[in-house]
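**Q** just to be clear, the model below is a prediction. Sequence and coordinates:
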Amino acid sequence: MLTQQEPTPTTPGMTFDQMLERVRYEGAYPTRDRAEDTVRAVLAALGRQITGDERVDLAACLPLEAARAFTSQIPATQPLTGWGFVKDLAARIGGTPATTRWDTGAVLNVVSRLAGPDLVDRILAQLPAGYGLLFGRAELTRAA
């Protein structure tokens, strides 16, 4: 018997609705609207941090609505550390750092699957310390 497989987060051409459902599941959000608000806020904040080819390449990996939220922001002149990113986003959305860290992880985990490991490596190389954990990766530090 043939069954239709549900698209995975790495499926090219993932729709925005599929992305929202994946984030809703990962973040355990009670409604689609809550997941959508979270996706838009996190992607807009991320859009203030990423520049250059990585910005263009990441936008190309995202569903159109997500790419619009991501590219709607002008990159900051001084990128924030990972913790600074979470604190800034918490202040903008009126959340706590703990819940904002959860929200960020739920969204960026899906984004990292859409982008693939090579692009995520390039993005993390561009950003200050602290973003690895937000993208669901171990944060390795170098010995002095």
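**A** Happy to help now that I have it.
**Q** could you use CA atoms for every contact and neighbour count after this?
**A** Fine.
**Q** how far does the helix or strand encompassing residue 118 sit from its chain's centre?
**A** If you go by DSSP states H and E, residue 118 is part of helix 117-126. The chain centre lies 13 Å from the centre of helix 117-126; the measure is Cα atoms, centre = their mean, to the nearest Å.
**Q** show me what it is packed up against.
**A** Other helices and strands packing on helix 117-126, by 3 or more Cα pairs under 8 Å, 6 or more residues apart in numbering; DSSP states H and E, are helix 52-61.
**Q** what is the orientation angle of the helix it packs on with helix 117-126?
**A** Helix 52-61 and helix 117-126 are oriented at 140 degrees to each other (axes from the mean of the first three to the mean of the last three Cα atoms, to 10 degrees).
**Q** put this beside the first:
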Amino acid sequence: MNIPLETLLDQVQERGRYTLRQEAAHATEIVLDVLGAHLVGDDRGDLARLLPKQCGPLLTAGEPASEPLTPRGFIEAVAASGHGDFAEARRAVTAVLGIVAETADDALLRRILTQLPPGHAGLFGRMEPI
């Protein structure tokens, strides 16, 4: 069952310390778009089903990335997509991906992390898998 959009945005707003709901929505949109470009197969759809239905296309409709991103590259991609400087983008990434990690079960989160280069677990607020 997916979480309601209002709940997701409330969580992003709180975790990211955003003053406005629109800031949380913008952060969510950009981070999920970048994440979706780096996931393939059923994992994208499985994650989309857990998030609000409005978030599904952000994960599944975009073009796949041409090459994997380092964790720093992931944050830089968010910044380049219009979410401010590196520090602001990192705040957005850790807020949104932290909630993704809490929403997904351990098996799905493990599958997502195996699709990303080493080091991404920290962006999700997790330790690297062994």
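**A** Thanks, I have it. Small disclaimer: the values here were computed from a predicted structure and weren't measured.
**Q** which residue is nearest the middle of the first structure?
**A** Most central in the first structure under Cα atoms, centre = their mean is residue 108, positioned 2.9 Å from the mean C-alpha point.
**Q** quick one: map that residue onto the second structure.
**A** Under the alignment (TM-score structural alignment), residue 108 of the first structure pairs with residue 97 of the second structure.
**Q** tell me which residues of the longest helix seen in the first structure are tucked away?
**A** Taking DSSP state H as the criterion, the first structure has its longest helix at helix 97-115. Residues 97, 100-115 are the ones in helix 97-115 of the first structure that count as buried (16 or more other Cα atoms under 10 Å).
**Q** show me how far that helix is from its chain's centre.
**A** Distance, stretch centre to chain centre, for helix 97-115 of the first structure: 5 Å (Cα atoms, centre = their mean).
**Q** one more: stretch 105-120 of the first structure?
**A** 6 Å.
**Q** how many other residues sit next to residue 116 of the second structure?
**A** 17 (other Cα atoms under 10 Å).
**Q** what's it aligned with over in the first structure?
**A** In the first structure, residue 116 of the second structure lands on residue 127 (TM-score structural alignment).
**Q** ok now do that match, which residues does it touch?
**A** 49-50, 79, 81 (Cα atoms under 8 Å, 6 or more residues apart in numbering).
**Q** alright, that wraps it up for me.
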